[in-house]
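Peer 1: Here is the input, now give the coordinates:
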Amino acid sequence: MNLFADIRALVLDAITTLVTEGVLPDGLNTDAVTTEPPRDPAHGDMATNAAMVLAKPAGKKPRDIAEALAVKLADDPRVASAEVAGPGFLNLRLEPSVWQALPKAILGGGTAYGRSDMGKGEKVNIEYVSANPTGPMHVGHARGAIVGDAMASLLAYAGYDVTREYYINDGGAQVDVLARSVYLRYQEAHDLSVDWPEGSYPGDYLIPVGEALKDKVGDVWLEAPEKVWLPEVREFATAAMMALIRDDLAALGVHMDVFFSEKSLYGTGRIEAAIDALKEMGLIYWGVLPKPKGKAEEDWEEREQWLFKSTDFGDDEDRPVMKADGSWAYFAPDIAYHYDKVQRGFDLLINIFGADHGGYVKRLKAVVKALSQDRVPLDIKLIQLVKLFKNGAPFKMSKRAGTFITLRDLVDEVGADVARFHMLTRKSDATLDFDFDKVVEQSKENPVFYVQYAHARICSVLRKAGAEGIDVSDATLAAQDLSGMTHPAELHLAAKLAEWPRLVEIAARTHEPHRVATYLGELAADLHGLWNRGNDEPALRFLQDDPVATQSKIALARATAVVISAGLGILGVTPVEEMR
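Peer 2: The predicted structure is shown next:
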């Protein structure tokens, strides 16, 4: 059930009738016609822009179209009034019976309420986290992991076939640095004194890795040259780091479908195949890039190399794919990786990157557009920084990592549920403040607590009613007569529940899971507002003296709990049934 979609269908039917009657011309495009909550709730329950978007193609004044539509819409039993506002907006008020039927429909449909078939099973690949396998993940990775995971759940809820993917950056020089750092810990495990060179990874997290390497090979590599041990230590260290990363992600409730190794692209012909595909399209050429703006002449050397014509697809400049010495440029494995995703048959690609990857957006979009022949869109979301605070002051140090707060530090401090919800309270491209004290504070200023408290309050009411022998099963509540649900606070809460299916589709279409967290905060506020009114108006209390009256009141509360639970499920947060 999607009430906004139902009323939009009613508007479209009215437009069709006006076309049949000759009031409007045939062939009008109604794709831009919407029904949505009015900006000012005092104006009504829903508003439609139909007259505004049809006026120009119909050759009529918006207000004239709105007035004709108002007459048709007012004939529907669900519509209490249809009023024209301003130059041609149309505000609708719905009959109370529409809102009274909503809790019954929610409880009758259960977890299906809000789910959408908008995605029509389209295959979506969401790549997120993709941290270098050189150490534990930090808080910035945590935010990317949470946003990506919630986005995957949101799109699956909206009818997409979603693959969660982690790209292991194990093909670059940083993994050699990791291997050498593990080797130093291996030497320490043999009680040898070592010197840590600049740029190595001295965090304590490598101590057990060095000890594990000692247990595996003994002292056989202590006197061996680097060329002997480096390849095997590299593999050993990468596997150890990926095991650590998997454990950290699991602690956050994140589980990937695919772990894709960058190293698997080298020496397998996969990079060559991707570049050849671009060559066949005439998009690879031997040339020279212009001197970068702001770079001094003496600091720049002109050199020929193989370039991808990314400017043909909206990039600022063409991009190197192979250097003059025949080695691959950094961009080459990225091309091959995205070519692989295109070949796997995905209909949409989404990459979740840190804010420092902003320079890669245009070139990656260009190459995906080229390789898919403009069939597969690529959306790249940049995750801004997380600023940590504790006791009102910036908080930076982690003993385990040495230089930063790890993802595991975060989970150990506040728990996965709190971390996940709070990380989704702001749009991902906005910097987020994370105060370790405030996110566990039990107050309405803390959105995590406020939403969980709403769910717990409802569960408390259900337990009390059940203890009094009242049947509060969903089936029984769905069968209640809710015609007595007439108070504005009750109808307002029902109207907020009606927004859920629409909100899901908007959030899925824009790839913005933070909208779900925002909506849950608003829904919780409406529930708490109704609850508090009951302190002064006994008729609004969920528990009444009459069991049947209690059931009719609780139906609205239970429907609210269903939606809160569904929203928290998308965010990866467990709804609580009682506050401790």
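
Peer 1: alpha carbons only for contacts and neighbour counts from here, please
Peer 2: Noted.

Peer 1: Give me the contacts around stretch 397-405.
Peer 2: Under the criterion C-alpha atoms under 8 Å, 6 or more residues apart in numbering, residues 135, 136, 138, 139, 202, 203, 204, 205, 396, 406, 409 lie in contact with stretch 397-405.

Peer 1: how about 10 Å then?
Peer 2: 135-140, 201-206, 388, 395-396, 406, 408-409 (C-alpha atoms under 10 Å, 6 or more residues apart in numbering).

Peer 1: Now show me the structure for the sequence below, then we'll compare the two:
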Amino acid sequence: MNLFADMRVAVIAALDEMVAGGTLPAGLDTANVTVEPPRDPLHGDMATNAAMVLAKPAGLKPRDIAEELAAKLSADPRITLAEVAGPGFLNLRLDPAVWADVTRAALAAGNDYGRSDLGHGVKVNVEFVSANPTGPMHVGHTRGAVFGDALASLLDFAGYDVTREYYINDGGAQVNVLARSAFERYREANGLEPEIREGLYPGDYLIPVGEALKAKYGDSLLNQPESVWLDDVREFATAAMMQMIRDDLALLNVTMDVYSSEKALYGTGKIEDALGRLESLGLIYEGVLEPPKGKLPEDWEEREQTLFRSTSFGDDVDRPVKKSDGSWTYFAPDIAYHYDKIERGFDQLIDVFGADHGGYVKRMKAAVAALSNNRVPLDIKLIQLVRLFKNGEPFKMSKRAGTFVTLRDVVEQAGADVTRFHMLTRKNDAALDFDFDKVLEQSKDNPVFYVQYAHARVASVLRKAAEAGIDVSPEALARADLSGNTHEAELALVKKIAEWPRLVEIAARANEPHRVAFFLYEIASDLHALWNRGNEEPGLRFVQDDSDISAAKIALAKACAVVISAGLGILGVKPAEEMR
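Peer 2: Now for the predicted structure:
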């Protein structure tokens, strides 16, 4: 049940009647007509902008449209009052029975309440994390992993066919650096002093890799030139790092559907095929780029390169795909990888990048637009930095990683549920502070605790009611007489429950899972407010002497818990049954 969508259907039907009656001209575009919660709850239960949106194309005054629309909507038994406000906004008040139906719908659907067919099975690829396989994941990867996984769950909940994908950057020079770093740990495992020179990876995490190399090769590689061992050590170390990354993701309960390899694009003709596709469209040419704006680099020299005409698709400059020496740029395999995703039949692509990839957005969107003939949209979400604090001070670096705080460090300190929820308490493109003390404190200022506490409170009510002999099954609660749930605090809660399906669709359309976290905090606030009012007004308490009244109150609380549980499920957080 999506009450707002249902009421919009009623509004559109009333507008169609007005067209049929000659009040409105035919052919009006109603796509921007909305039904939403009013800014001020005192104005009603819902508001529609229909008259304001349609006035200009209809050549009529907004208020004239609104008054006739109000008259038509007043015939709907669900609407007790349709009132025109200001220049032509239309506020609606609903019959109390509607809110009872919302409570019953939530109880009947359980954690599926709010699920949507918005996506209609559209195939969406969400590529996220994609950390270089050169070491453990850091805290920035943690935020990207949580965001990508929650976004994938949100889209699935909204009816999309979602694939979670990790792109292994194993085709660049960094994996050769990894191999040389691992070889020094191999030398160390054989009793020699490792030479961790500048440019190599210094973290202790490579010590077990060196020991594993010794177990496989003994000392047979020690006196061999790099040309002999580099390929084998690179493959071995990359596999070890990817296993470490999988293990780290498992700590966050993140599981990928697909792992794709950059290395697999080389020597297979896939890069050539993708660029050949662009060339057939007249988008590949030989040319010379202008020097970068501002201060001219000392090593700048004009040279002819193979370029992609990305400016034809909104980019600032054309982008090189092949260097003057004939080797591919970093951009070339990325083009091929996205072409592969298009060829696999995805209807939409979403990339989750770190904030340092901002300059990559326009060129990548241009490539996907060109390769798909503008059929497949690409949305790129940039994940801003996470600042870690503990005891009021910046959290120090991880010795094991060498230069950064790892995902494992964060999860071991805070736990997976707290980490996941808190990483979604800011929009992805805003910096986020992660204070280990604050995310674990039990207060209203800690959204993780506040939401979990709301769910635990309902769970305690259900346990107490069951002990009192009240049937708290969803079926029994749905049969309760809910007509007495009319206090302003009860109505505030049920109205928030009614907003959940609408919120799911809004968040899914925008690819913004943080909206779910915000909403959960709001509905938890309404539940806590009702609970606190019950301390002052016994008639609002959930468990009372009269079992019928108790069933009605508990039904509302259970419906709230249903929404919290569903929302936490999207965020990948287990709802708390009790707080300790």
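
Peer 1: TM value for the aligned chains?
Peer 2: Once superposed, chain against chain, the TM-score is 0.99 (TM-score structural alignment, normalised by the length of structure 1); 580 aligned residues with a C-alpha RMSD of 0.9 Å.

Peer 1: just to revisit the earlier point, kindly write the PyMOL command that selects the buried subset of the contacts of stretch 397-405 of structure 1.
Peer 2: To isolate the buried members of those in PyMOL, using 16 or more other C-alpha atoms under 10 Å:
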select buried, resi 135+136+137+138+139+140+201+202+203+205+206+388+395+406+408+409
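
Peer 1: Give me the subset of the contacts of stretch 397-405 of structure 1 lying in helices.
Peer 2: 139, 140, 408, 409 (DSSP state H).

Peer 1: tell me which element residue 271 of structure 2 falls in.
Peer 2: helix 270-280 (DSSP states H and E).

Peer 1: isn't residue 54 of structure 2 right up against residue 48?
Peer 2: No. In this structure, residue 54 of structure 2 is not within contact of residue 48 by C-alpha atoms under 10 Å, at 11.5 Å.

Peer 1: which residues do the two both contact?
Peer 2: With C-alpha under 10 Å, 6+ apart, residue 54 of structure 2 and residue 48 have common neighbours 33, 66.

Peer 1: right, and residue 175 of structure 2 touches residue 262 too?
Peer 2: No. Under the contact definition of C-alpha under 10 Å, residue 175 of structure 2 does not touch residue 262, with a separation of 11.4 Å.

Peer 1: more neighbours, those two?
Peer 2: In terms of neighbours (other C-alpha atoms under 10 Å), residue 175 is the more surrounded of residue 175 of structure 2 and residue 262; the figures are 21 against 16.

Peer 1: where's that one relative to residue 89 of structure 2, distance?
Peer 2: Distance of residue 175 of structure 2 to residue 89 of structure 2, computed by C-alpha to C-alpha, to the nearest Å: 61 Å.

Peer 1: what does residue 308 of structure 2 give?
Peer 2: Residue 308 of structure 2 is 50 Å from residue 89 of structure 2, by C-alpha to C-alpha.

Peer 1: Who has more neighbours out of those two?
Peer 2: The residue with more neighbours, out of residue 308 of structure 2 and residue 89, is residue 308; 27 against 20, by other C-alpha under 10 Å.

Peer 1: ok, and the closest non-adjacent residue to the more buried one?
Peer 2: In space, and not counting its chain neighbours, residue 308 of structure 2 is closest to residue 284: 4.8 Å by C-alpha to C-alpha, 6 or more residues apart in numbering.

Peer 1: again, but for residue 417 of structure 2
Peer 2: Nearest non-adjacent residue to residue 417 of structure 2, counting by C-alpha to C-alpha, 6+ apart: residue 573, 5.0 Å away.

Peer 1: The one you found in helix, strand or coil?
Peer 2: Classification of residue 573 of structure 2 using DSSP: H, G, I helix; E, B strand; the rest coil returns coil.

Peer 1: ditto for the one 3 residues further on
Peer 2: Per three-state DSSP, the secondary structure class of residue 576 of structure 2 is coil.

Peer 1: Test my guess that it contacts residue 418.
Peer 2: No. Contact criterion C-alpha under 10 Å: residue 576 of structure 2 and residue 418 do not qualify, at 11.5 Å.

Peer 1: center of structure 1 - which residue?
Peer 2: Nearest to the geometric centre of structure 1 sits residue 151, at 2.7 Å (C-alpha atoms, centre = their mean).

Peer 1: Is it correct that it is in contact with residue 512?
Peer 2: Yes. The pair residue 151 of structure 1 / residue 512 is scored as a contact, 6.9 Å apart, by C-alpha under 10 Å.

Peer 1: Now do the helix holding residue 271 of structure 2: everything it contacts.
Peer 2: With C-alpha under 10 Å, 6+ apart as the test, helix 270-280 of structure 2 has contacts from 264-266, 281-285, 308-309, 321, 328, 332-340, 367, 370-372.

Peer 1: Go through these and flag which are in helices.
Peer 2: If you go by DSSP H, those have 332, 333, 334, 335, 336, 337, 338, 339, 340, 367, 370, 371 in helices.

Peer 1: which residues touch the third one?
Peer 2: Applying C-alpha under 10 Å, 6+ apart, we find residue 334 of structure 2 in contact with 167, 169, 262, 265, 271, 274, 321, 340, 364, 367.

Peer 1: try the fourth one
Peer 2: Residues near residue 335 of structure 2 by C-alpha under 10 Å, 6+ apart: 270-271, 274-275, 278, 321, 363-368, 371.

Peer 1: And residue 562 of structure 2, what's its match in structure 1?
Peer 2: Structural alignment (TM-score structural alignment) places residue 562 of structure 2 against residue 562 in structure 1.

Peer 1: That match: which element?
Peer 2: Counting by DSSP H and E, residue 562 of structure 1 is part of helix 547-571.

Peer 1: No further questions, thank you.
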